[in-house]
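Novice: any chance you could fold what I've pasted below:
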Amino acid sequence: MADADSAPLEPQGDSGASDRVRFATNAAPQGTFDHEKIRHGVRLLLEGIGLDLQEPAIEGTPDRVARMYDEIFAGLLVDSGEVLEVMFEEGHDELILQRDIPLASVCEHHLIPFIGRAHVGYIPNERGAITGLSKLARLVDVTAKRPNVQERITTQIADTMVERLAPRGVIVVIEAEHLCLTMRGVRKPGSMTVTSAVRGIMREDPRSRAEAMALATGRSHAPG
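Specialist: Presented below is the predicted three-dimensional model:
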């Protein structure tokens, strides 16, 4: 009997593709990937670098990669804004900030991961409409689950919050290490790329922006 506290098992096989997307995003998928094309492409790649597809450790790799893409690219198949649909009017009119949200995505240039953390905050609208803190973390996760660049993820998160929450201000800061800079090219392990996006009062008022940036990053920022 499975332990009641253990994590749910990942759905297997092509028939479980939609379930894997739900498993990864907690959202209903709007389609599925072409697994046969993915498997064919992976076979060609493995053959291209000289690997033997009959090796026991390799023969199942095309199928494993196809199933993995259902999870790590699940954001392509769902509407990221749907995670913010649950809102509450609490009358709160000051900054709400969630720091250090783990983030993992795949660089669309080399198909190598970049991993880091996001800091996401907003000032609610005049009605004091807020969303759950778990929804901010899920928005980051769903937006990152696609081939991407860090700059675009940062902007997409901010714009989705503006569209769905209609807040007075938004700030998004992402810090990430790109393995394409660690494993190849300039080979600079540990170097971090930082991107930010601000909207509304955070963009218009230097003091609000400086306060939010300081809280988001844990560093002092003088307004200016």
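Novice: going by C-alpha atoms from here, please, whenever you check contacts or count neighbours.
Specialist: OK.
Novice: the nearest residue to residue 175 once chain neighbours are set aside and residue 90, how far apart?
Specialist: Leaving out its chain neighbours, the residue that sits closest to residue 175 by CA to CA, 6 or more residues apart in numbering is residue 194, at 4.5 Å. According to CA to CA, to the nearest Å, residue 194 and residue 90 sit 32 Å apart.
Novice: now do the contacts for the most centrally placed residue in the chain.
Specialist: What sits nearest the mean C-alpha location of the chain, by CA atoms, centre = their mean, is residue 144, with 2.2 Å. For residue 144, the contact set (CA atoms under 8 Å, 6 or more residues apart in numbering) comprises 75, 103-106, 153.
Novice: between residue 194 and residue 90, which one's more packed in?
Specialist: Higher neighbour count among residue 194 and residue 90: residue 194, with 16 against 12, using other CA atoms under 10 Å.
Novice: could you pull out the strands in the protein for me?
Specialist: 87-89, 96-107, 113-123, 129-131, 147-148, 169-178, 193-200 (DSSP state E).
Novice: could you single out the most deeply buried of those strands?
Specialist: strand 169-178 (a mean of 25; mean count of other CA atoms under 10 Å).
Novice: output the contacting helices and strands for that one.
Specialist: Where contact means 3 or more CA pairs under 8 Å, 6 or more residues apart in numbering; DSSP states H and E, strand 169-178 is packed against strand 113-123, helix 150-165, strand 193-200, helix 201-204, helix 206-217.
Novice: now distance to residue 18 too, for those, in CSV please.
Specialist: Below are the helices and strands packed on strand 169-178 laid out as CSV (distance: least, CA to CA, whole Å):
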stretch, distance to residue 18
strand 113-123, 23
helix 150-165, 24
strand 193-200, 32
helix 201-204, 38
helix 206-217, 35
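Novice: for those, which one sits closest to residue 84?
Specialist: Nearest of the helices and strands packed on strand 169-178 to residue 84, taken as CA to CA: helix 150-165 at 6.5 Å.
Novice: OK, contacts around residue 59?
Specialist: Here residue 59 is in contact with residue 53 (criterion: CA under 8 Å, 6+ apart).
Novice: let's see this one next to it:
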Amino acid sequence: MHSYTEDQIMAAESAISGLLAAFNIDEGDHTDNTPHRVAKAWADVLGGYTENPADHLATTFTAPQNPGLVVVRNIRMQSTCAHHLLPITGTATVAYRPRPGERVVGLSKINRLVDGYARRLQVQENITAQVVDAIADRLNPLWVACAITADYGCMTLRGVRDECSDTMTFNEWGVRDSADVDAFWAAHVGGGRRGYVTPRPARRHDRGRRAAGNRRDAPPTPIGRVL
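Specialist: I've put the predicted structure just below:
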């Protein structure tokens, strides 16, 4: 992993100064140092380009002969839309079933894997695919899956300005087992209980379901190791 050079930061500062000038923006002392601050901020936001996120999977440990299903949920994901340079914010769930007798990866490395791919200019479909491909390549599990549910600034801050919709993407690799799949979706659908995702206004049809008492009960406890 490396960081951006001072020359790169200075070039970004110049570009941001040009952006402010193009829109005739001058807020006095509030924007005097804005180009430098924004350049440093973008260096962090785009930090995923300075590393190979798959390298985080090199940290592994011994495991039981049959370690079962490993699920990491509520992974906070913050990325940037490649089309409009606006934020993508959501949560990811990653699951994999190690092969019997194989080592398992350090759990925080899965979070770092997602974060590394997210801190780039992205479309959501790429992130799920990249996470699955990295785990399949580096760990060779029996099965791996990744799902992300996220909100898009390019849909809420501009254009259609829809604050209610979100986007879910899913990718998997390997031989699926129905119990693992059920556990995965129970973890992902139920994964927002900690409040990481901002609640949305109830849609009219949602309110109707609640009034009728038809809202689905809480998902069953997933099978395997869920964090």
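Novice: superposed, what's their TM-score?
Specialist: Taking TM-score structural alignment, normalised by the length of structure 1 as the basis, the two superposed chains have a TM-score of 0.79; 190 aligned residues with a CA RMSD of 1.9 Å.
Novice: re the thing from before, dump the strands of structure 1 to CSV, plus distance to residue 212 of structure 1.
Specialist: Output for the strands of structure 1, formatted as CSV (distance: least, CA to CA, whole Å):
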stretch, distance to residue 212 of structure 1
strand 87-89, 22
strand 96-107, 8
strand 113-123, 8
strand 129-131, 17
strand 147-148, 26
strand 169-178, 7
strand 193-200, 10
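Novice: map the residue nearest to the centre of structure 1 onto structure 2.
Specialist: Under the alignment (TM-score structural alignment), residue 144 of structure 1 maps onto residue 118 of structure 2.
Novice: now swap in residue 60 of structure 1 and tell me
Specialist: With TM-score structural alignment as the criterion, residue 60 of structure 1 pairs with residue 33.
Novice: contacts only, for the nearest residue to residue 166 of structure 2 once chain neighbours are set aside.
Specialist: Sequence neighbours aside, residue 151 is the residue nearest to residue 166 of structure 2 in space, at 4.9 Å (criterion: CA to CA, 6+ apart). Residue 151 of structure 2 makes contacts with 88-90, 165-167, as judged by CA under 8 Å, 6+ apart.
Novice: and for residue 143 of structure 1?
Specialist: By CA under 8 Å, 6+ apart, residue 143 of structure 1 lies in contact with 75, 80, 153, 156-157.
Novice: as TSV, those residues with distance to residue 182 of structure 1 and neighbour count would be great.
Specialist: Formatted as TSV, the contacts of residue 143 of structure 1 follow (distance: CA to CA, whole Å; neighbours: other CA atoms under 10 Å):
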residue	distance to residue 182 of structure 1	neighbour count
75	25	23
80	29	21
153	20	22
156	25	20
157	26	25
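Novice: now do the contacts for the closest residue to residue 61 of structure 1 other than its chain neighbours.
Specialist: Once flanking residues are discounted, residue 61 of structure 1 sits nearest to residue 42: 7.9 Å by CA to CA, 6+ apart. By CA under 8 Å, 6+ apart, residue 42 of structure 1 lies in contact with 61-62, 65.
Novice: which residue lies farthest from the center of structure 2?
Specialist: Computed with CA atoms, centre = their mean, the most peripheral residue in structure 2 is residue 28, at 36.6 Å.
Novice: residue 208 of structure 2 versus that one, what's the distance?
Specialist: Taken as CA to CA, the span from residue 28 of structure 2 to residue 208 of structure 2 is 51 Å.
Novice: what does residue 84 of structure 2 give?
Specialist: Residue 84 of structure 2 is 35 Å from residue 208 of structure 2, by CA to CA.
Novice: before we move on, what about residue 100 of structure 2?
Specialist: Counting by CA to CA - residue 100 of structure 2 and residue 208 of structure 2 are separated by 47 Å.
Novice: please apply the same query to residue 225 of structure 2.
Specialist: Taking CA to CA, one finds residue 225 of structure 2 at 35 Å from residue 208 of structure 2.
Novice: then residue 42 of structure 2?
Specialist: From residue 42 of structure 2 to residue 208 of structure 2 the distance is 43 Å (CA to CA).
Novice: how about residue 160 of structure 2?
Specialist: Taken as CA to CA, the span from residue 160 of structure 2 to residue 208 of structure 2 is 25 Å.
Novice: these two: which is more packed in?
Specialist: residue 208 (13 against 9).
Novice: in which helix or strand does the more buried one reside?
Specialist: Following DSSP states H and E, one finds residue 208 of structure 2 within helix 204-212.
Novice: tell me the residue in structure 2 aligned with residue 184 of structure 1.
Specialist: Residue pairing (TM-score structural alignment): residue 184 of structure 1 is matched to residue 158 of structure 2.
Novice: count of neighbours near its match?
Specialist: 12.
Novice: rewinding a little: which one in structure 2 is aligned with the residue nearest to residue 61 of structure 1?
Specialist: So residue 42 of structure 1 corresponds to residue 16, using TM-score structural alignment.
Novice: cool, and residue 69 of structure 1?
Specialist: Under TM-score structural alignment, residue 69 of structure 1 pairs with residue 42 in structure 2.
Novice: which one is residue 129 of structure 1 nearest to, not counting chain neighbours?
Specialist: residue 89 (4.2 Å).
Novice: typo on my end, residue 58 of structure 1
Specialist: Leaving aside its sequence neighbours, residue 58 of structure 1 sits nearest to residue 52 (CA to CA, 6+ apart; 7.3 Å).
Novice: my guess is the one you found contacts residue 45. True?
Specialist: No: here residue 52 of structure 1 lies out of contact with residue 45, judged by CA atoms under 8 Å, at a distance of 11.2 Å.
Novice: quick one on the thing from earlier: now the contacts of residue 151 of structure 2 in JSON lines, with distance to residue 178 of structure 2?
Specialist: Output for the contacts of residue 151 of structure 2, formatted as JSON lines (distance: CA to CA, whole Å):
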{"residue": "88", "distance to residue 178 of structure 2": "31"}
{"residue": "89", "distance to residue 178 of structure 2": "29"}
{"residue": "90", "distance to residue 178 of structure 2": "26"}
{"residue": "165", "distance to residue 178 of structure 2": "29"}
{"residue": "166", "distance to residue 178 of structure 2": "26"}
{"residue": "167", "distance to residue 178 of structure 2": "24"}
